[in-house]
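>>> Task: produce atomic coordinates for the following.
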Amino acid sequence: MPAGIGYIAQVLDDHSIEYEYIDMRIDSSLRELRKRALHLAPGLIGFSMSSLNYKNTYRMISWIKEVSPFSKIVVGGHHATIFKEKVLEDCPDIDFAVISDGEKTILELCEGNVPYEATKGLVFREGEKIQFTGERAPVKNLDELAFPRYEKFNLNHYSRQIPIHSSRGCVHQCTFCPNKLLARAYRTRSVGNFMAEIEHWYEKGIRQFAIDDDNFTLNRERVLRICDEIERRNLTNLFLRCSNGIRADRVDRDLLARMKEIGVREVGFGVDGGNNDVLHFLKKGETIETIENAIKIACDLGFDVKLFFLVGSPHETKADIEDSIRLARKYPVARVNFNNPIPYPGTEMFEYVKEHHLFLIPPEEYLNQVAENESIPVFETPELVKRERVKILKQCHRVEKEVMRNTVYRMFSRFPVLAYLIRSMFIVGLFEKLFFESLFFRNIFERIRYRRIIKR
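Below is the predicted model of the structure:
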C-alpha cells in the first residue's frame, strides 16, 4: 500500500477534488492506463517517481501524452525531489515536479488560486524556460495532514496490512542513503493523532500494521507513550511490524519488551556491515557490538527479526562480508536481505565511486536495469573486483534462502511431515514463488503467521 500517495489522495478528498488512482505495479496494464486517460481526459495526471527505473516512468508519460495531450503531467517522489529541474529537462512531456512534502503544493496546483511562481516546492515550465520556485518549508506539525483513508483504492489488491507513519525525516548520515538528500527535518505526529489512525482501521477490522518510519524508536519516551496508549485503548491482538528498520542503538531490552507486550511482532535492523571497520566507512554511527546485542535481545524476546546487509561497499573486503554472513547465521532471525549496493546519485557512496572511476555500469543504465536483489555489481573496488563480487553476491543470496527455509521449518515444526514437504518445496523455489510472489497465497501465509504469533 503506497502511503505517500495515500496522503496526497486524502488532501484531494478533503478538498472535494475529483481523482482516480491506478497502481501500475498490480492494478493495470499500460493499455488500460491509456484507455482510462482517454476516457477521463483529466486536467492533471500525477506520477510518483523512484530513481530506480525512472526511464520507464518517462516512457509511460510520453505514451500517456499521446492519447491525452491536453492533460498536464506532474511528478513527485524521491527522484523529482533530488533532481528537480533536470527531470523536466530529461522528459519534455512533464509539466510540473512537486518537491519534498507534496500535500500543500499539489493542493495549490489543483485549485489554481496561486500563481505557479508563487507556489513553493514547484518546478514548472515558463515558455522555453524551466523554473524552480524554491523549497517549501517542511510541514512542522504533521497533525495538520489528514491520514489516508484510501477511499478510492482497491484494498483487495493489497495484503491485509495498513502502512502507518508516526514521523517523517531522518537525522542520520549514512553514506549510501538518499534520504538525507531530501532535506527533510525529523518531525513527529502527536501520539494522539497517530493513535487515531490505528483506531480508525482497528474499528474496520484491521489488526496488522507496518510502522514505516525511518526512525520510529529515535525518541524512547515517545514510543513508550504510544505503547501505553495502545494498552489504554484496549487495542488487542495487534500485529505491528517495524520491518522498515529500527536503529540498534535506539533500543534496549526494556523498550523492546514493552513493544512486544502491545503487539509489535516484527523488527528489522539495518546492519549493513559485519564489523566496525565497514560501519565506520558507511558512517552508521553505531558499533557492531551494539547491533549484535539488539539482535540477540530481539530474538530472545521472540520477535520475528529481519536483518539488512550491503554486500561490497567501498573498502569492504571478502573477509568483512564473511563477518556479515556469520552474523546472519548466528541467531534464529526470520529473514535476511543481502543487498547489492546501488549508489544513488548525490549520495556520498555515489560520489566516491564516481571520483575513483569504479563504475562497471553507467548510472543511467544501472538505475534502470539492475535491482538491489540481483547478483549484478554496478561498481568494483580494489578490495573486490567484479568476478569476486558476482561470486559472493550469489553466496549471500544462498544464505538468504537458507535462513528463510529454517524460519519456515520452525513455523511448521509441530507438523513434521508438513515441515519436511515445505522444506523440500523451498529447495526447488516453489514455496518462495507461491507464498511471496502470489498475493493470494501470501495472504494465506500471513494469516497463518498472525494466528501463530497471537497465540504465542
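>>> From now on I want contacts and neighbour counts done on CA atoms only, so please keep to that.
Noted.
>>> excluding its backbone neighbours, what's nearest Ile226?
Leaving aside its chain neighbours, Ile226 sits nearest to Val191 (6.0 Å; criterion: C-alpha to C-alpha, 6 or more residues apart in numbering).
>>> Correction: the previous question concerned His78.
Ser50 (5.8 Å).
>>> What is the neighbour count of the one you found?
Per other C-alpha atoms under 10 Å, the neighbour tally for Ser50 reads 16.
>>> same question, Pro115
So Pro115, with other C-alpha under 10 Å, has 9 neighbours.
>>> Three-state assignment for Val267, please.
strand (DSSP: H, G, I helix; E, B strand; the rest coil).
>>> which residues touch it?
Counting by C-alpha atoms under 8 Å, 6 or more residues apart in numbering, Val267 makes contact with Arg241, Cys242, Ser243, Asn244, Gly245, Ile246, Ala298, Phe303, Asp304, Val305, Lys306.
>>> Next step: those restricted to strands.
Arg241, Cys242, Asp304, Val305, Lys306 (DSSP state E).
>>> sorry, back to before: the residue nearest to His78 is in contact with Thr81, isn't it?
No - look at Ser50 against Thr81 with C-alpha atoms under 8 Å: they stay out of range, at 9.9 Å.
>>> any idea whether Val223 is helix, strand or coil?
Going by three-state DSSP: Val223 is helix.
>>> Equivalent analysis for the one 5 residues further on, please.
Of the three states, Asp228 takes helix under three-state DSSP.
>>> residues near it, how many?
15.
>>> And the helices in the stretch 1-150 of the chain, which stretches?
Using DSSP state H, counting those that start in this stretch, the helices of the stretch 1-150 of the chain run over residues 3-14, 30-40, 54-67, 78-83, 85-90, 103-111.
>>> Export these as CSV, with columns for distance to Glu144 and mean neighbour count.
As requested, the helices of the stretch 1-150 of the chain are arranged in CSV below (distance: least, C-alpha to C-alpha, whole Å; neighbours: other C-alpha atoms under 10 Å):
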stretch, distance to Glu144, mean neighbour count
helix 3-14, 11, 19
helix 30-40, 31, 15
helix 54-67, 31, 17
helix 78-83, 22, 22
helix 85-90, 29, 16
helix 103-111, 10, 17
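>>> let's see this one next to it:
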Amino acid sequence: MKVDFTLINPVNHCRKTLVDNLAILNLRAVSEAAGFSTHVIDFQRKFLEEEKTFSKEIYRWFSDEIKAIDSHVFGVSIMNASYIWGIMIAKIIKRAHPESVIIFGGPQITSLREMVFQDCPEVDFLSIFDGEETLPLLLEYIACGAQGDLPKNSISKTGDSGLCELIEYDINNLPELDYSNSYGMNVVNIEAGRGCPFNCYYCSSRVLLGQKARFLNVDKLLETSQRVYDCMAKTGTLSSINYNHDNFLASHKYFFEFAVKKYAMNYDFKYNCEGRIDTITPEIIGLLKATGCISVFVGLETGSQRIQRICRKNLNLKKVIPTVKSIISSGMRFETNFIIGFPEETYSEVLDTLALAQEVASTSFMSNVDFSYMSPEPLTDVAQGVNKEDYIIVKESQYYLDLLAAGIDPNSLSPLHFNHLYTVRNENYDILDVLARADTYFDLINHFKFATYLMIHRDGRSIEDIFEMCRDRDAFAVAESYTATLDQAGVYYAVSCFEIDRLAIVRREERAQDVLFYRYPVQKLYQLFIETMNISGFESVASTPTKIVVRSAK
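Sure, this is the predicted structure:
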C-alpha cells in the first residue's frame, strides 16, 4: 500500500478493555484534512484482538506489517509504557525503508524532548505538546524538502527547533472523526476535553496539557455521542461512551449545560466519566444518573490526610465514603485508584490507604478499587525531588516480565526515561514487599468480598492482620486458607467456598469444577450478600444440600 503518511500506535503493557487510541484518530483526521493520504497501524489493538503474547517473535510481526506499507513518513504516537516499543519499531522502519522520515510524538516525547534522539537515533523529528496543530505543518515542511523554519513545537535531530511552548489546541477545530472501527467494541472513547485546573504533585497533565480545563462544545459532544452510540447499537453490542477528560466534572457550568441539553434532545446514550470526588455534589450525582451515566471514576490516591496535603490532592477524606455510597445508591458504578509508595509515606499511612480502599470496596459489588505504585512522571514536581539512585526496578510488574519475554533487559533501561518500570525507595518501609502484598490485597478486597467481610466484621481482624496474610500468597490462597478456619458444617464456610469456586470459574482457573456441592443454598445467600453487603440472618438459614452444574467451567 502506498500512502503519504503512516501513523503507528505501538504495543504497550495494558491488558484492559480494548478501545481505539484517540490520539491516533485525531492525528489521522488532521493529516488527511491537510491533504496527506494516511494509513494507521494499530499494533496495540491487533495485539489484543489477536491475543498475541510478548516474545522474540513480536519483531517479525512488526517487520511484516511495516514492510507491507510504502510510505515516506512514519509517525509514532508514544506514551510512557510504549516508549521502548516505539524505539524498536523505529529501528525496524529504518531497516525496511532506509529513506523514510520518522516522527515521534505523544506525552513521553513532550517530556523527554531532545533526549529522545539519544535513545533512538533513527528518529528524525519530534512533535511535542498537542500534535493536532503541529503535525500537518510538519508534514508539509517535510514534503517541501525540509527547507525553511521548522513549525512550532517541532524539533529536528539536527538540532533545529521551532518555538516550543504549550499551545492549548482548541479541540473544537478537529475534523469529524471516523469511529467506524470502534462500533463492535464494548466501550468507545470520545474526547470531551483536556487539561485539569488542579495541581497534584505527581500528575503530568498540567505540564503536558495545561492547567485550564478545556471542553468540547456541548452540542458537538452530544451529537457525536448519540451518533456513535446509535451505530454501536446496530452491531448488537451492549456498549457505552467513555468520555476522555482528566476531569469531566471540573466545570459545573459545563456539566449543567450538558445535562440540560441531553435531556431536552432526548438523547439516550449511556456514558462513563471521570472527576474529582470533591466536585461531585448531591446535585451532580442526580444529574449524572438522570443523564445516563453508568460509571464514575475518581482518583483518591491516599487514605492519609497528611499525604493528601503533601501531594496537593487535598481531598477531605471524611467526605469520601458518604459520596461513594450516594453514587452507588443512585445505581452507578464507582471506580477509583490509589497510589502506594509516596516518598514521604509511612507504613502506618500505607495501612490508612488500604483501610480506605477496603471501605470503598465493601460499600457494594458496584465499587471497584485499584492501585498503582509511585513511579514519578518526567517533569512532575515529585520527580524533581527524587535522586536517580533512589529508583528501584519492580521485577514482578507485567511490564518487566513482558520485556524479558521479548528479549529486552529491563535493567538496562534508565528510570528517568522508562519510569514505569521503577518505583521509589522509601526510608520508612520495604516498598517492594509492600507492593507485592498490595497486589494480593486489592484482588482480595475486590473479588473475595464475602471472605473479607467475615474477617473484619465477624472476626474483628485488622487491616494490618489481613495485609500480613497477603505475604507470599495470591488472593485465592488467602481466601482458601481463611475459609479453612471456618466451621465446615456452617453456612459461612459454604458461602465462602462458593465465592472461591465462582471466581475460579470466571477466571477459568485449573481448580474450577464442573459440578459443585454445598450444604446450603449458596447462590441465594450470596445474592443476598451482594444486595445488602451484610450477613444478617445467615446463621438461621436451614441446611439445604445444593448441587450446581456448571456449563463449560474450563
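>>> Can you give me the TM-score here?
Put the two chains on top of each other and the TM-score (TM-score structural alignment, normalised by the length of the first structure) is 0.81; 409 aligned residues with a C-alpha RMSD of 3.0 Å.
>>> re earlier: the residue nearest to His78 of the first structure -> the second structure?
Aligning on TM-score structural alignment places Ser50 of the first structure opposite Met79 in the second structure.
>>> Quick one, which of the contacts of Val267 of the first structure are buried?
Arg241, Cys242, Ser243, Asn244, Gly245, Ile246, Ala298, Phe303, Asp304, Val305, Lys306 (16 or more other C-alpha atoms under 10 Å).
>>> Tell me if I'm right that the fifth one and Ile211 touch.
Read it as Gly245 of the first structure. No - using C-alpha under 8 Å, Gly245 of the first structure makes no contact with Ile211, being 9.4 Å away.
>>> What's Ile22 of the first structure aligned with over in the second structure?
Aligned partner of Ile22 of the first structure by TM-score structural alignment: Ile41.
>>> Three-state assignment for Phe445 of the first structure, please.
helix.
>>> tally of neighbours for it?
14.
>>> quick one: contacts for the residue nearest to it when sequence neighbours are not counted?
If the residues on either side of it in the chain are set aside, Phe445 of the first structure comes closest to Phe435, at 6.6 Å by C-alpha to C-alpha, 6+ apart. By C-alpha under 8 Å, 6+ apart, the residues touching Phe435 of the first structure are Phe441, Arg442, Phe445.
>>> now swap in Ile8 of the second structure and tell me
Ile24, Val40, Ile41, Asp42, Phe43, Phe74, Gly75, Val76, Ser77.
>>> Relative to Ser251 of the second structure, how far out is the last one?
Distance of Ser77 of the second structure to Ser251 of the second structure, computed by C-alpha to C-alpha, to the nearest Å: 29 Å.
>>> More neighbours: which of these two?
Ser77 (24 against 14).
>>> distance of that one from Ala383 of the second structure?
Counting by C-alpha to C-alpha - Ser77 of the second structure and Ala383 of the second structure are separated by 23 Å.
>>> ok, how many other residues are close to the residue nearest to Ile226 of the first structure?
16.
>>> What lines up with it in the second structure?
Checking TM-score structural alignment: Val191 of the first structure goes with Val218.
>>> again, but for Glu89 of the first structure
So, by TM-score structural alignment, Glu89 of the first structure is matched to Gln118.
>>> Check Asp228 of the first structure too.
Using TM-score structural alignment, Asp228 of the first structure pairs with Val260 in the second structure.
>>> What separation do you get for its match and Leu288 of the second structure?
For Val260 of the second structure, the distance to Leu288 of the second structure - C-alpha to C-alpha - is 11 Å.
>>> mind checking the end-to-end distance for stretch 18-28 of the first structure?
Across stretch 18-28 of the first structure, first to last residue, C-alpha to C-alpha, it's 20 Å.
>>> Buried residues in it, which are they?
Those would be Ile22, Asp23, for stretch 18-28 of the first structure by 16+ other C-alpha under 10 Å.
>>> Ok, stretch 159-173 of the first structure next?
For stretch 159-173 of the first structure, by 16+ other C-alpha under 10 Å, it's Arg160, Gln161, Ile162, Pro163, Ile164, His165, Ser166, Ser167, Arg168, Gly169, Cys170, Gln173.
>>> Among these, which lie within strands?
Using DSSP E, those in strands are Ile162, Pro163, Ile164, Ser167, Arg168.
>>> measure the equivalent of the third one over in the second structure to Thr224 of the second structure for me?
This points to Ile164 of the first structure. Under the alignment by TM-score structural alignment, Ile164 of the first structure pairs with Ile190 in the second structure. According to C-alpha to C-alpha, Ile190 of the second structure and Thr224 of the second structure sit 8 Å apart.
>>> Quick check: Asp246 of the second structure vs Glu191 of the second structure, distance?
10 Å.
>>> Now check Trp448 of the first structure against the second structure: what is it aligned to?
If you look again at residue 448 of the first structure, you'll see it is Ile, not Trp. Under the pairing rule here (TM-score structural alignment), Ile448 of the first structure has no equivalent within the second structure.
>>> Could you grab the helix/strand/coil label for Ile448 of the first structure?
Ile448 of the first structure ends up helix, using three-state DSSP.
>>> What about it, how many residues nearby?
12.
>>> Distance-wise, check it relative to Leu421 of the first structure.
Following C-alpha to C-alpha, the distance that separates Ile448 of the first structure from Leu421 of the first structure is 17 Å.
>>> all strands for the stretch 251-400 of the second structure, in order.
Using DSSP state E, counting those that start in this stretch, the strands of the stretch 251-400 of the second structure run over residues 271-274, 293-301, 333-340, 367-373, 391-393.
>>> now those as CSV including distance to Leu432 of the second structure?
What follows is those, written out as CSV (distance: least, C-alpha to C-alpha, whole Å):
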stretch, distance to Leu432 of the second structure
strand 271-274, 30
strand 293-301, 18
strand 333-340, 11
strand 367-373, 10
strand 391-393, 8
